[in-house]
Structure formats: C-alpha cells, structure tokens
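Colleague: could you look at this predicted model? Sequence included:
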Amino acid sequence: MVAQEDSLSVSVAEKIIVEEESRDYKPYDPLAPARAAFFSAVLPGLGQAYNGKYWKIPIAYGGLGVGVYFYLKNDEQYDRYRSIYKRRLAGFTDDEFITPTGTQRVTNDGLIRAQRFYQRNKEISILVIVGVYALNIIDANVDAHLQQFNVSEDLSLRPSMNFNEFTGKTGYGLSLNYNF
C-alpha cells in the first residue's frame, strides 16, 4: 500500500531577518573627557580638535588674544604715566603734559590716578586671559562627556491595544516609546 501524502502540510521556509541598529556614536571611553581637558590645558584649542569641534578653536584663541591685547595696551599706558611721574619727581619739567608756557595739563595726582586705572585694567586683562583659558579646558571636558551620551533618534508615538486577560476587555491608548 502506498501511503497518502498530506496535502495540507505546511512547510516553514521563512527566514527571520534581524535588523541591526546602526550606531553613529563612538564606544564609551571613560578617559576621553580627561584626555580632552589635558590636551586643552597643554595647548588651548587642542582639546576641541580632539573632540572634532574645530570651529571652537578660533573662539578660544580670539578670547585669549583679546585679553593679551588689552593687557599689552594697558601696560604701555601704565609705563607711560609711571615714567612721566618719576621724571616729575626727579625735577624734570619737559614731559608731554606740560605746555611750553609751563602750565601742567595733568597734575601729579592725575598721573597717580592714571597709573592706578591702568594697573587695575592690566589685572582685569589677566583675569580675562585666565578665565578664557579655564573655559577652554572646561568646554573640552564637557564636550567630550556629551559626545559619549547616546541620544537615540528612535522616538515613536504609536497607538497600542492592550488586552486585559482578567476582565476580557481591550484597553486603547497611545504609547510613547523612547529607547536608551
């Protein structure tokens, strides 16, 4: 006897395709923020280059350059008023603030006030330089931390139906899915 073949047999020939998520972020490196901060401390802007944020380098050097420029200008004016004041104390009457008739356009007290003004501005310029340098280091460190923060673009809002097995009713709603 010949056995009958089952005409209703189902063959499973489907292949399950697993989609792998493409990751556009770097693997976690716990020393990257410290390395970026160290690079910026050694040479301002090097930490930003390490992080790939090249557009921040001119900003760092611009801030440092402005501080150095104002320091040098204030130092030049401070030296100018200081040397004139010293010459007046030595008895000379031929400085730029004395007219040919012998009258003083700027008094000795005015020279002292000008020295204090430019000295204070020099100190403020030093604080600006140190502040920009510190911000350069902090920016490189924070940026390296934030580069390792995985922000997934997979935000989805879709309707969902939940079947309650105990009551036999269906619950309708919306679900917001956020993948970390």
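Modeller: Alright, I've got the coordinates. This structure is a prediction, so every number in the text was calculated from the model and none was measured.
Colleague: from now on I want contacts and neighbour counts done on CA atoms only, so please keep to that.
Modeller: Will do.
Colleague: now the helices for the protein?
Modeller: With helices called from DSSP state H, the chain shows them at 32-42, 46-51, 57-89, 108-147.
Colleague: ranking those helices by burial, who's on top?
Modeller: The highest mean neighbour count among those, using mean count of other C-alpha atoms under 10 Å, belongs to helix 46-51: a mean of 22.
Colleague: I'd like to know which elements it is packed against.
Modeller: helix 32-42, helix 57-89, helix 108-147 (3 or more C-alpha pairs under 8 Å, 6 or more residues apart in numbering; DSSP states H and E).
Colleague: redo these as CSV? Include distance to residue 158.
Modeller: Below are these laid out as CSV (distance: least, C-alpha to C-alpha, whole Å):
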stretch, distance to residue 158
helix 32-42, 38
helix 57-89, 43
helix 108-147, 29
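Colleague: returning to what we had before: mind putting the helices of the chain into a markdown table with distance to residue 97?
Modeller: Output for the helices of the chain, formatted as a markdown table (distance: least, C-alpha to C-alpha, whole Å):
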| stretch | distance to residue 97 |
| --- | --- |
| helix 32-42 | 45 |
| helix 46-51 | 47 |
| helix 57-89 | 9 |
| helix 108-147 | 10 |
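Colleague: next one for the comparison:
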Amino acid sequence: MPNKPLITGIFFLLCCFNIIAQDNENTVKKESTTEVPNVIAVDSIVEIRDPINPLSPAKAAFYSAILPGLGQAYNKKYWKIPLVWGAIGTGIYFYSTNNKEYNRYRDAYKSRLAGFTNDEFYLDSDGNQLDTPRVTTDGLERGQKFYRRNKEISLLVTLGLYALNIIDANVDAHLMQYNIDENLTLAPHYKINEFDASSNLGLTLNFNF
C-alpha cells in the first residue's frame, strides 16, 4: 500500500504525544500531592538568668531585724522604707506618750498614799496650791490602769509592726527569685465544645525545655 509509511508515521507521532502527555500529567500530580511542612524551625534564644541565691531571704530578714527598712533597701524596694519607719515610729510615739502619762499618775498616786498634798494635781495652771485636787486619788488609780493598758497595747502593736517589717523583707526576697518563666506554667483551662455546646474545664501544664 502506498500510504502505509504515512499511516505508520502518523501512528508513531500519536504514540509520542500520548507518552509526553502522560509524563506531564504525572509531574503535575506529584507537585500537587507534595505536602507543605507544618513545622517551621526557628532559632531559639537562650536567656541567661541570674543564679538563685538561697541566702538572700535570710539576709533581707537579718538586715530588717538590725534596722527596720534596711531589708527593704536590700531588696531595692526603697518606697517601702518611709512606710516602715512611719508605722514603727507611730507605735513608738504612742507608747512613749502613754508611758509618760502613766508615770505622772503613778507618781502622784504614790505621793497621795504617803500623805503629801503637793503633787501636780494639787496645783493650778499658775502653780498655786489648791484646797481640793483636780484629780482625786481614785481618779489617779483609774488613770494608772488606763494608761498602763494603752502603753501595753502600743508596745504590742509596735512589736507586731517590727516583726511585719522582717516578714515583708523576707517574702519580698523570696518573690524576687520566684520562677515565672512561660516555659514552666500551670494554668486553668476552659473551653466550650462546639459540637454539643458543653463546657470543658481542666488544668494545663506546660514544661518546655
């Protein structure tokens, strides 16, 4: 047949085109099925922390015991120093005032019991002797009890403020070294389930190296 070479050539070309098309289709499928990596590596930055000093709380407490406010200065909480001095100074002021009044009434009471009538409550504002005292003997006894009780309360309050100053310095030194790193956290977890509208409550612990 005279057209046999022509038909053979056309058939050969069709086979070549078919092979090329299949090869291109396979290439497209491979590219489309290639998975994109879900994890992206990021360079991590290592943070160098100051070493923990286990003796720091003890030092702060010791300094505050020696001089109130000194432990707060050691912790660099300078704004607390006026508060410490003001609180303890107020307690000392009230103790001193009540102690002074107690001694006045006690001395006058002892003088009355000894038979004298020349104590300060027998004198007017100009220093003149009065026939009857401004404060009776029973009043002097009641005054002693009143100011002695106030003196004791003032002393207890002052000692409590002094102890609170030591505790505050110690706790502050502890908290300054407390680990609040996000790599080690414990936090509550609350989430609403989108399928049945129920709520889930739990606790999440993160510990990253």
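Modeller: Structure received. For clarity, every value in this text was computed on a predicted model and none was experimentally measured.
Colleague: closest to residue 22 of structure 1 out of the helices and strands packed on helix 46-51 of structure 1?
Modeller: Proximity to residue 22 of structure 1 (C-alpha to C-alpha) singles out helix 108-147 among these, at 16.7 Å.
Colleague: okay, the angle between the closest one and helix 57-89?
Modeller: For helix 108-147 of structure 1 against helix 57-89, the angle by axes from the mean of the first three to the mean of the last three C-alpha atoms, to 10 degrees is 160 degrees.
Colleague: show me the contacts for the one residue sitting closest to the centre of structure 1.
Modeller: Taking C-alpha atoms, centre = their mean, the centroid of structure 1 lies closest to residue 139, which sits 3.2 Å from it. The neighbours of residue 139 of structure 1, taking C-alpha atoms under 8 Å, 6 or more residues apart in numbering as the test, are residue 48.
Colleague: what lines up against it once you look at structure 2?
Modeller: Mapped onto structure 2 by TM-score structural alignment, residue 139 of structure 1 lines up with residue 168.
Colleague: let me see the contact set for residue 87 of structure 2.
Modeller: For residue 87 of structure 2, the residues meeting the contact criterion (C-alpha under 8 Å, 6+ apart) are residue 161.
Colleague: from residue 66 of structure 2, how far off is it?
Modeller: 17 Å (C-alpha to C-alpha, to the nearest Å).
Colleague: which SS class is residue 190 of structure 2?
Modeller: Under DSSP: H, G, I helix; E, B strand; the rest coil, residue 190 of structure 2 falls in the strand class.
Colleague: do I have it right that it meets residue 204?
Modeller: No - the pair residue 190 of structure 2 and residue 204 does not pass the contact test of C-alpha atoms under 8 Å, sitting 9.6 Å apart.
Colleague: centre of the chain to stretch 55-68 of structure 1, how far?
Modeller: Once both centres are worked out by C-alpha atoms, centre = their mean, to the nearest Å, stretch 55-68 of structure 1 turns out to sit 12 Å from its chain's centre.
Colleague: which residues in structure 2 does it match up with?
Modeller: Using TM-score structural alignment, stretch 55-68 of structure 1 pairs with 79-92 in structure 2.
Colleague: out of the helices and strands packed on helix 46-51 of structure 1, which is closest to residue 162 of structure 1?
Modeller: It is, among these and with distance given as C-alpha to C-alpha, helix 108-147, at 37.3 Å.
Colleague: buried stuff in stretch 85-102 of structure 1?
Modeller: 85, 93 (16 or more other C-alpha atoms under 10 Å).
Colleague: right, I'll call it a day here.
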